Each structure stands twice: as structure tokens, then as C-alpha cells.
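Peer 1: Build me a model:
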Amino acid sequence: MILIITNKEDAHPTPVIERLSARGVPVFRLNTEALLTDYDFGWQVDAAGEISFWIRCRLNGLETTGREITALWDRRPEKPEELPYPSTPEIDRHNREEALGFLVFLRYWLKDIPSIGSVVNDRPAASKMLQYATAREVGFKIPRTCFSNSREQFLKLSQECADLILKPIDVCDVWDEKHGVDYVFYAQKTPAASLREVPNEAFSQTVSFVQEYIEKAFELRVTVVGKQVFACKIDSQAQQEETGRIDWRQGYEHGLKQNAFALPDTVSSQCVAFLYRMGLNFGCFDFIVTPSGEYVFLECNPNGQWLWVELSTGLKIADAIADFLSNE
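Peer 2: I've put the predicted structure just below:
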């Protein structure tokens, strides 16, 4: 039995479930926002000290046990939200927090099952500092980078580079509750000299993440599943600056072109080695390929989105995930 832990709105499991079902591999999907409304479950220790876990979906009657779970896809769980019997705000908050505590601890208990996604390793592996250290160890070229709240640090970097790029560290958007607007932070290119005009308060009030701007021929999204590597070429430099040339995520609705790409074996091996050092079986890498043909590592998302790559290029990523989960 394959256990997929995610949420109702997540489209990524669907093609993988289809492929697993076609192979006769049973799948249990746990949509965690409905943990308390759509499922019955129990984890217990009996008088002999034996541990057991079971879960049953109320919607389709499907049931599994801890002993039956052979692989886990810790995909995109959300906090338990739906309640069978709403009460006061205080009681509801307590009940949701208790359900979340159970869910997190259950995922820790399942940590030794072969998995894509890891409640233990994904969050540490998202550290940009750890990523750049690991990237250097496996032989990737990396940009000059600075995390700081010191204006002097950034001015020093600005003396070494013609242009810089400002990026979010961890929070990529701000939700404006009053107006119902989500403000997304995209990477911003700026002339290095312009930082000299920025007052100290702009740096000292938070931590900023700044890198040298790397000139691009094109960009790559490389998805790795186990030892299978899939590369997608992103033609960002055919875009205007505000529609994907600087941050290709802005090009989704502006005709941004993506195609399958033959990645050099050396880079493929480095990607696999990177994930091994991070304790991961899956990752989505972003690279710049420079006009001179250098491959520059930007980041690796340990639980990144990949379905758009498959849909735009035909790369068989869902098949690879099904292969891994079914141990084929």
C-alpha cells in the first residue's frame, strides 16, 4: 500500500495514482485538512508492547494499516481544518492543534519507510545556506551570495558586481486580508551602484538575500526522482523583463516556452549526489546556463511542483514517481 499525504486541491497525485492503479498497486490518499471529518484512525500500543496503526476513509471505505504501508509520498499536507462538531473558537482552535500534533508525530513515526518528501529532511534541506554549501561540495558553480542586515556587507558585494538580484529568503508573498490580494515577491534585478543610495534602515529592519546577477542564455528546471533525472529548458531570455526574463515565474501567462532538454551526464550525477547528501529522494533544481555554457546552481526545492513540466514537455515524471513508490 502506498500512502500519499496531501490535500484536496493538490493535482499532482492524480496522474501518479492512475499509473499505480494501472499496475495493480493499492494507494491510500490522506487529505489532511479533512483528517477529523473524512477518516477514522488509531495508533496504539497493546499489553504486549506491540504497536499498530490503522486508518479508514469514510468516503470510500478504503482502509490500511501501518504494516501494509510499503512507501510514502509526503506531498503537500495541510493543517487539519474541518471539524465534525464545531464549538467555541477556543475549543475549535484546541481541537485543530491537537489533530495537527497527531499528524506531525505520525509522519515522524513513518520516517523510515521509503519516501518521496520527508517531514524530517525537507525543511532543513530548504535552507539556502545548506544548499550552497552542499552544491559546492558536489561541484556546482554557485553565485556570489550574501544574507545580511548590514548595509556595509551589501555595499562590499556591490563593488564586485555590475548588477545584483534581490530574492525572498523564505516568505514569497504577503496576503492582504483587507483587500483580498496576494502580493507575490519576485526576484528583482538592480544595478549594484543603486544600493549606495539606499539608507541603512532599509537593510537593518530585516534580513536581505542578495546575489550577483548571472547573465543567462536560458534556464533549467531539473526534476530528480531517485536516480531518474528530467531536465526542462526554460527560454526566459526571449521574454521581457517584467514577463519572465528576470524571474521566469512571471512568464507563465506570457507565452514562456519550455522544452525537454538533454542534461550533461556530469550535471545529472551532481544532482543525484546533492540529494543523497541531503537525505532526499526527490528535488526540483533551478539552474542558469550562461552564454558561455556554464551551469550555475540557484536552488533546489525538496518538494517542488513538477506537473507543469510534464504537461508542457511530455517528460514522464509521474511514471518515475510511480516507479519509485512501487519499487520498480
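
Peer 1: CA atoms for contacts and neighbours, from now on please.
Peer 2: Fine.

Peer 1: Ile165 is in contact with Arg144, correct?
Peer 2: No: between Arg144 and Ile165 there is no contact, the gap being 10.6 Å when judged by Cα atoms under 8 Å.

Peer 1: between these two, what contacts are shared?
Peer 2: Here Arg144 and Ile165 share the contacting residues Gln211, Glu212, scored by Cα atoms under 8 Å, 6 or more residues apart in numbering.

Peer 1: Compare those two (neighbour count), which wins?
Peer 2: Using other Cα atoms under 10 Å, the more surrounded residue of Arg144 and Ile165 is Ile165, with 19 against 14.

Peer 1: Before we compare anything, build this one as well:
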Amino acid sequence: MPMILILTAHGDHSTDQTIDWLNYYNVQYQRINIDDLLANHTVAYSIDHNHSEFTIDQHQTSDFKVVWFRKSGVFRSSDLMLQSKNILSDQLSSFLSFEYTAFIQALTISFTKAKWLCNIEAVNSLDKTKQLILASKAGLDIPESLITNDRKQAIAFLQKLKGKSIIKPLAESEIFGTPENKYSISPKLLSKDFFRYFKRKKFLPSLIQEYLEKDIELRIFYLDSECYAMAIFSQLDEQTKVDYRNYNFKKPNRFVPYNLPKTILKSIQCFMEYAGLNTGSIDMIKTKSGRFVFLEVNPKGQYDMVSNPCNYFLEEKIALSLINKLN
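Peer 2: Below you'll find the predicted structure:
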């Protein structure tokens, strides 16, 4: 019987909820938590002159007609090496991480005949720079942006903007630290004189964008050409004004369903087609002047935070999307 392969991460609640619907519809599937793959599963890739076959536990890749790439998880070198204070342990851990990434790429290549929900190759090739280029090509409005490693270039760009600017990671935002202290690498407002007092002339290339005063923030879950939009009234709270992901748990932002203009819907569909994605969580803002501005898409973004407040029942819709791809 054809099966669905779910590639996700340990403890992902959104995956659990979608799997509940797959169980309800009595569909065969196998869940692989990528962060537990090496410790809890048996994998092998046999290659010879005439044939190649990947096996996961007792299943061959040909058993899976549909693959859902939900999350990648976090590689743990502790699964493969003993803890030690050896001076080379950090370098070895880095090497193992690269080897693990190469293995995951080999795994995904073996599913050439499967239908994908969130194709991992498209995800891996889509950085924020490419997103902005494709969004503009698709007719979406984007913030004026500069990626640079040079202080003079940054100062000139801030002068050109004549207002507030924002700095963002080129990759995904991260939270790291110790059990006692957590630190967030996420979008931050810049003062107009920030780089004038910056001692280094060169720095790691960074994404600087114009800061747009927003009327509302929009989180849009995209699935098979359909958009499920939610308005977030984050501008009313200083804590969430720059980025609603600076959550105020004591006084949460208001979330409501939102109907996007047809022209924006068409441009989003065009952008996702250019990006090679059939699902993803899109962040946009509607400015006080009425502009709908694209910020980014996260192909692996959360959808329950849109589903629950807006009664979109996205978990069931994703399950039905996977089931339809089996046929």
C-alpha cells in the first residue's frame, strides 16, 4: 500500500496534530524525526552499476509515494561521539555536522519519483536574498534593502532612507545561550547613527532594510495555491512593534482572519511558483499608507498559530493535501 513519509523534528506539536488527522482517515505513513534519525532508525543506501535503493528501517524509498518535509530538527553530535575535552572535539563536531547534512541531501535525492509537500531542495536553495528578488519579480512590494559588510556603505544607505532602518539575519532568526540566559538573533531597529559609532570598518555581511510603519502585520499560510491569512495587531504593543515574534505572553497580540486583495493573492501564487514551494508561512505587513509589503517566507514555518485563532483547521487541510497526493 502506498505510504506517506513525514520528515519532521522531535516534539513538533504541529506534526502531531496533522498525524491525528491521518490516523482519522486511516492512511499509512511513517514519521521520521530527523534529529533522532541516526539514533533510532536504520538507514542504508545501496548503489551499483544498474540500481540504487535507499532503505529506512524495513521500507524502501519506492514504498513512499508522498514525502512531507515539515522540519529538519537539530543535529546532535553527542549521538555519534563521546563527550570529551579534547582540543579537536569542536572541529570533529563541525565535521560530523557537515557529514550529516550531506547524508540528508543524499536521502532526499533518492525520492525523485515521490510527490513532495515542501520540497527540501527548494527550501535549501531559498535564502532571504533570493526571496526578495523572486518576490519583486512576482509583483510583490518589498522593502528597500542592502546587504553589505562595509561601514561606509551602511552609513550611506541609512542616510538615503532618511528614517528608521532595521537589521536582520541573512538566515533564520536564532535563540541561543545557557540554561540561565537566552539571547535572540532577530530583527532589530537601528538608530541613524549606529554605524558612525561602529569601530570596525568591515563586519559580517548583514541585511539592512527600510523600517516601515505598519498598520497591521500579516501571517499567511500557503498550501497548494490557497492562502490562509491572519492579521496581527502587533503595532499596538512596544514589545512586538518591530516583530510580533517578540511575544508578549502577558498581553498577547490580537489575531483575526484577513481577506487579502485578489492582486496580492495572485502575486503570492506567482512568487511561490517561482520559489518552487507548494507550502510555507509568509510574513507581510500592510503599511499605514496601504502598501502590502513582502518580508519573507519560511517554508517550515508554524501553521497552528494561524489555524487556531482563525478556525482554518489547517492540520486537516494538510492531511487531505497529503492524501490527495497519494492518488
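
Peer 1: Excluding its own residues, what touches the longest helix along the second structure? List them.
Peer 2: For the second structure, the helix with the greatest residue count under DSSP state H is helix 89-109. Contact partners of helix 89-109 of the second structure, identified using Cα under 8 Å, 6+ apart, comprise Phe54, Phe75, Ser77, Ile120, Glu121.

Peer 1: if we go to 10 Å?
Peer 2: Helix 89-109 of the second structure has contacts (Cα atoms under 10 Å, 6 or more residues apart in numbering) with 34, 37-38, 43-45, 54-56, 61, 67, 69, 72, 74-78, 80-84, 86, 114, 119-121, 124.

Peer 1: Which residue ranges of the first structure form helices?
Peer 2: The residue ranges that make up the helices of the first structure, judged by DSSP H, are 13-22, 35-38, 89-109, 122-125, 128-138, 151-158, 201-204, 265-278, 307-313, 317-325.

Peer 1: So which bit of the second structure is the first one matched to?
Peer 2: So the one you mean is helix 13-22 of the first structure. On the second structure, the counterpart of helix 13-22 of the first structure by TM-score structural alignment is residues 15-24.

Peer 1: What is the mean deviation of that stretch from its aligned residues in the first structure?
Peer 2: With both structures laid over each other, stretch 15-24 of the second structure and its partner residues in the first structure are 1.5 Å apart on average (mean Cα distance after the TM-score superposition for the first structure).

Peer 1: Show me what Phe285 of the first structure aligns to in the second structure.
Peer 2: In the second structure, the residue paired with Phe285 of the first structure according to TM-score structural alignment is Ile282.

Peer 1: Surely that match touches Ile268?
Peer 2: Yes: taking Cα atoms under 10 Å as the definition, Ile282 of the second structure is a contact partner of Ile268 at 9.0 Å.

Peer 1: shared neighbours of these two, which are they?
Peer 2: Listed as contacting both Ile282 of the second structure and Ile268 by Cα under 10 Å, 6+ apart are Ile220, Tyr222, Cys227, Phe294.

Peer 1: Counterpart of the first one over in the first structure?
Peer 2: In the first structure, the residue paired with Ile220 of the second structure is Val222, using TM-score structural alignment.

Peer 1: contacting residues for that match?
Peer 2: Contact partners of Val222 of the first structure, counting by Cα under 10 Å, 6+ apart, are 229-233, 260-261, 263, 267-268, 271, 283-287, 300, 306, 309.

Peer 1: Also Phe233 of the second structure?
Peer 2: 214-218, 240-241, 244, 252-256.
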